[in-house]
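> coordinates only, no sequence provided:
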């Protein structure tokens, strides 16, 4: 992802809301400005009361309540705690879905805010701090603000807008389903049949006032892998009497680094293979009987993904055999997030809309981002675009800002106005709201 520092030079209109034109930047800026105080209030409330994946009970209740106030057709209980609001314009046109994720992370907040989270939750059998360390509070609040703005122009609105508030983007708890894939499995698109879908994400890697979008592969497909190397336990003073799984595990970790550097054509698209868990042994002078390895593979191409998986399996099996050990593999473990691919033609249209909203000097092309995002499941079904909104205060070096998922993650609330203006312009242009 670009870590670019750009000065914010956008004067957002504070005048009364005039009749909106699809290509009138002052119109969407005024809409965003009008909704901003309420959006900030929602965001702070949600931030102070974060909820983990599939546990977004309070958040979803707030969302449903606000959508009902607007007179939208509201559906709840989708994929556990998901909420959908349907706004039907009075004029004919396409159906656009816009998505926001609602869940927080098992992170203890370290930002000194008057509305900082002090919430606790249960995660993997432990009591943990809970924080909106990835900006989903902002996503939820912005989408509520956009619903309020668009509901106010129902008579002018062409087509319809499906506001999708998704749970469990960060991943459902062990043994549960959740997120975008479960919403689809439960019939979200079969019931509502959107023609296209938009989404956005706030990121600390960009300054407020900067929006990044790209056509094609945008966020990596993610695979979780697990291996257990089985040896034969023995005394650490007599390793020849056993089979050391630690040595084999170390060789697997080391040799696996050649997959990306020597096997994959990363001149075309990037890839990453990382080990995050190495567990084995119970005492300093005992060679254990097994070592467990877990890690992640990130790719942007199905062929590269399969090549990397095949190489990883081959390395593990051959090194284990050479050392007299065996290896048990799960590559991948469970479902994998697919590559998030922005529809090229639609991405070009969205980029042009965002340029209209905030100015060409504030819109950049995103590099492929190695993080994954389950919005990709939606993008597999309908033409979709996902873009990034800068969250780090202007004047600060965004390349040094605490990253998303950090306990020190900080969002400048100026990002809310930029995100709403960008998405409103893209949405109205897509729906074909005519000039008056």
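Arrived safely. Model, not experiment: these values are computed from the prediction.

> make it CA atoms for all contacts and neighbour counts henceforth
Noted.

> how about residue 255, what does it touch?
Listed by C-alpha atoms under 8 Å, 6 or more residues apart in numbering, the contact set of residue 255 reads residue 315.

> can you confirm it is in a strand?
No: counting by DSSP: H, G, I helix; E, B strand; the rest coil, residue 255 falls outside a strand, being helix.

> could you check how far it is from residue 150?
According to C-alpha to C-alpha, to the nearest Å, residue 255 stands 55 Å off from residue 150.

> same question for residue 352.
Taking C-alpha to C-alpha, one finds residue 352 at 20 Å from residue 150.

> check residue 363 too.
Counting by C-alpha to C-alpha - residue 363 and residue 150 are separated by 24 Å.

> kindly report the same for residue 129.
Using C-alpha to C-alpha, which is the criterion applied here, residue 129 is 36 Å from residue 150.

> pick out whichever of those two has more residues nearby.
residue 150 (23 against 19; other C-alpha atoms under 10 Å).

> which stretches in this structure count as helices?
Assigned helices in the chain, in chain order: 25-48, 57-69, 136-151, 179-185, 188-192, 245-258, 302-322, 344-358, 375-379, 414-431 (criterion: DSSP state H).

> among the ones you listed, which comes closest to residue 198?
Among those, the nearest to residue 198 by C-alpha to C-alpha is helix 414-431 (8.1 Å).

> name the helices or strands packed onto the closest one?
In terms of contacts (3 or more C-alpha pairs under 8 Å, 6 or more residues apart in numbering; DSSP states H and E), helix 414-431 is packed against helix 25-48, strand 91-101, helix 136-151, strand 158-166, helix 344-358, strand 384-392.

> try 7 Å this time
Applying 3 or more C-alpha pairs under 7 Å, 6 or more residues apart in numbering; DSSP states H and E, we find helix 414-431 packed against helix 25-48, helix 136-151, helix 344-358, strand 384-392.

> of the helices of the chain, which is nearest residue 173?
helix 179-185 (10.7 Å).

> distance between the closest one and the chain's centre?
14 Å (C-alpha atoms, centre = their mean, to the nearest Å).

> buried stuff in it?
Along helix 179-185, these residues count as buried under the neighbour rule (16 or more other C-alpha atoms under 10 Å): 179, 180, 181, 182, 183, 184.

> structure two is appended below for comparative analysis:
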């Protein structure tokens, strides 16, 4: 009978000899941030590491994604370990790109490190000879749902269909034979811990464009139609709806004006807004989306401008698998102690791991190895041992449990998973969120 503890020790020891190498790659990514569907340098760096280490590598998946595969040579389940390639736009972050403003203010560079850590340990023949099935390492683009106008141009040009990278991977068929998926995110809960369980909101995205009429702002404003005023009225109307949002639905609506006009002495005739509509469940997302659309239409009606509202599929609520969570928890505790494993509550942020969790058993534990506020100028990973090495070891040890003994544990978890939807159902649902409407007086 296979001694998993002995295999895990060999796995962990194999990683220990490559900690500095993997950390260097993570820091390289930190110092060269790229936003979603622009991660060309990051993608090459990751692909080159996998090629150098003998993996079968597929590049340019959903523009910039990478899939690297390790076949055990024995039939069994297919387990995926993921990391995200993209950065945010936080221009004042210490490690922001001076030209683009991109910055790893969400710790995705450490995710890639933890994914590579798993891969490095599995290269040891004494480890992988005891496993069955297939392991894929997916470096996915564009988890951060930003630059909506840019991504809409990619959709219009036929380069992508969905704004999120994992959504594209699902659409392209890369999850058709996947049985289990996992990814470790950095977090800012109790420092020094690994967080398990929890759930996340889902969302849709919206881009709004008000079109008015330009005129001299000082000399003849009466001849213009002020699109900025339309936007202000709409934002006020959204705020007036907030008391109707149920606490249990954890609704979040947070618009930004991305263009407020062209010149200060001209009545604004082209004003643009981006927003999310987030909630813990799909019915609440749809209800709130309708309220938000009415608010945007009200601004156009009041001022006489026209408004175009584009609603795009966002992310589905995340529901992480309890059986897989418990298996991971046991392995994580063996590394850092039971007292340093914490249970996560519902999070009102969103992730495209939510989409994955709707079709296969999935987990997204958090490595609480940071300081500062997530997505803020002060967010830093300051404990790379936890964020990369221990996070990677915990995932890898879980993978060993899943794929040893002919993949029995993975088969059990996948077999007992009651998927909320099939992949076909998922794609139909996501496409149903999309709309593009123009309203005029």
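Looks like it came in fine. As the structure is a computational prediction, the values presented were derived from the model and not from experiment.

> any idea how far the residue most central in space within the second structure lies from residue 70 of the second structure?
The second structure has residue 143 as the residue nearest its centroid, 3.2 Å off, counting by C-alpha atoms, centre = their mean. According to C-alpha to C-alpha, residue 143 of the second structure and residue 70 of the second structure sit 24 Å apart.

> same question, residue 355 of the second structure
24 Å.

> and those two? Which one has more around it.
Shown here are residue 355 of the second structure and residue 70; by other C-alpha under 10 Å, residue 355 has more neighbours (24 against 18).

> the more buried one contacts residue 314, correct?
No: using C-alpha atoms under 7 Å, residue 355 of the second structure is not in contact with residue 314, being 9.4 Å away.

> returning to that earlier point: now the aligned partner of the residue nearest to the centre of the second structure in the first structure, nearest residue through space, not along the chain?
Counting by TM-score structural alignment, residue 143 of the second structure lines up with residue 169 in the first structure. Take residue 169 of the first structure and drop its neighbours on the chain: the residue closest to it by C-alpha to C-alpha, 6 or more residues apart in numbering is residue 179, 5.2 Å away.

> who's in contact with that neighbour?
Residue 179 of the first structure makes contact with 79, 166, 167, 168, 169, 171, 172 under the criterion C-alpha atoms under 7 Å, 6 or more residues apart in numbering.

> try 10 Å
Residues in contact with residue 179 of the first structure, defined by C-alpha atoms under 10 Å, 6 or more residues apart in numbering, are 53-54, 78-82, 101, 103, 166-172, 374-375, 377.

> what does residue 199 of the second structure give?
When the contact criterion is C-alpha under 10 Å, 6+ apart, the partners of residue 199 of the second structure are 280, 317-321, 344-350, 354, 363-364.

> and for residue 144 of the first structure?
35, 38-39, 42-43, 62-64, 66-67, 85, 100, 138, 150, 163, 165, 420.

> next one: residue 404 of the second structure
Here residue 404 of the second structure is in contact with 1-4, 7, 76, 127-133, 410 (C-alpha under 10 Å, 6+ apart).

> filter the residues you listed to the buried ones?
4, 7, 76, 127, 128, 130, 131, 132, 133, 410.

> could you measure from the fourth one over to residue 21 of the second structure?
By that I understand residue 127 of the second structure. 20 Å.

> try residue 47 of the second structure
Note on residue 47 of the second structure: its distance to residue 21 of the second structure, by C-alpha to C-alpha, is 15 Å.

> more neighbours, the two?
residue 47 (22 against 11).

> need the counterpart of that one in the first structure.
By TM-score structural alignment, residue 47 of the second structure lines up with residue 64.

> which residues does its match contact?
72, 73, 74, 75, 76, 82, 83, 84, 85, 144, 165.

> neighbour-wise, which of those residues leads?
Among the contacts of residue 64 of the first structure, the one with the most neighbours (other C-alpha under 10 Å) is residue 82, at 29 neighbours.

> can you tell me the closest non-neighbouring residue to that residue?
Leaving aside its sequence neighbours, residue 82 of the first structure sits nearest to residue 166 (C-alpha to C-alpha, 6+ apart; 5.0 Å).

> same question for residue 106 of the first structure.
Going by C-alpha to C-alpha, 6+ apart, residue 106 of the first structure has residue 130 as its nearest residue, at 4.7 Å.

> hang on, isn't residue 253 of the second structure packed against residue 242?
Yes: the pair formed by residue 253 of the second structure and residue 242 meets the contact definition of C-alpha atoms under 10 Å, at 8.8 Å.

> so what sits against both of the two?
With C-alpha under 10 Å, 6+ apart as the test, residue 253 of the second structure and residue 242 both reach residue 288.

> residue in the first structure paired with residue 232 of the second structure?
Under TM-score structural alignment, residue 232 of the second structure pairs with residue 250 in the first structure.

> and if you look at residue 106 of the second structure?
Using TM-score structural alignment, residue 106 of the second structure lines up with residue 134 in the first structure.

> same deal with residue 354 of the second structure?
By TM-score structural alignment, residue 354 of the second structure lines up with residue 376.

> so what's the residue count around the corresponding residue of the second structure for residue 305 of the first structure?
Aligned by TM-score structural alignment, residue 305 of the first structure pairs with residue 285 of the second structure. By other C-alpha under 10 Å, the residues close to residue 285 of the second structure number 23.

> so residue 285 of the second structure sits against residue 277, correct?
Yes: between residue 285 of the second structure and residue 277 there is a contact at 6.4 Å, judged by C-alpha under 10 Å.

> anything in contact with each of these two?
201, 202, 203, 204, 251, 252.

> so which of the residues you listed is the most crowded?
residue 203 (31 neighbours).

> show me what contacts it?
251-253, 276-282, 284-286, 289, 312-317, 348-352.

> recalculate using a threshold of 6 Å.
Residues in contact with residue 203 of the second structure (C-alpha atoms under 6 Å, 6 or more residues apart in numbering) are 277, 278, 314, 315.

> could you find the closest non-adjacent residue to it?
residue 278 (4.1 Å).

> pretty sure that neighbour is touching residue 250, no?
No: assessed by C-alpha atoms under 6 Å, residue 278 of the second structure is found out of contact with residue 250, at 7.7 Å.
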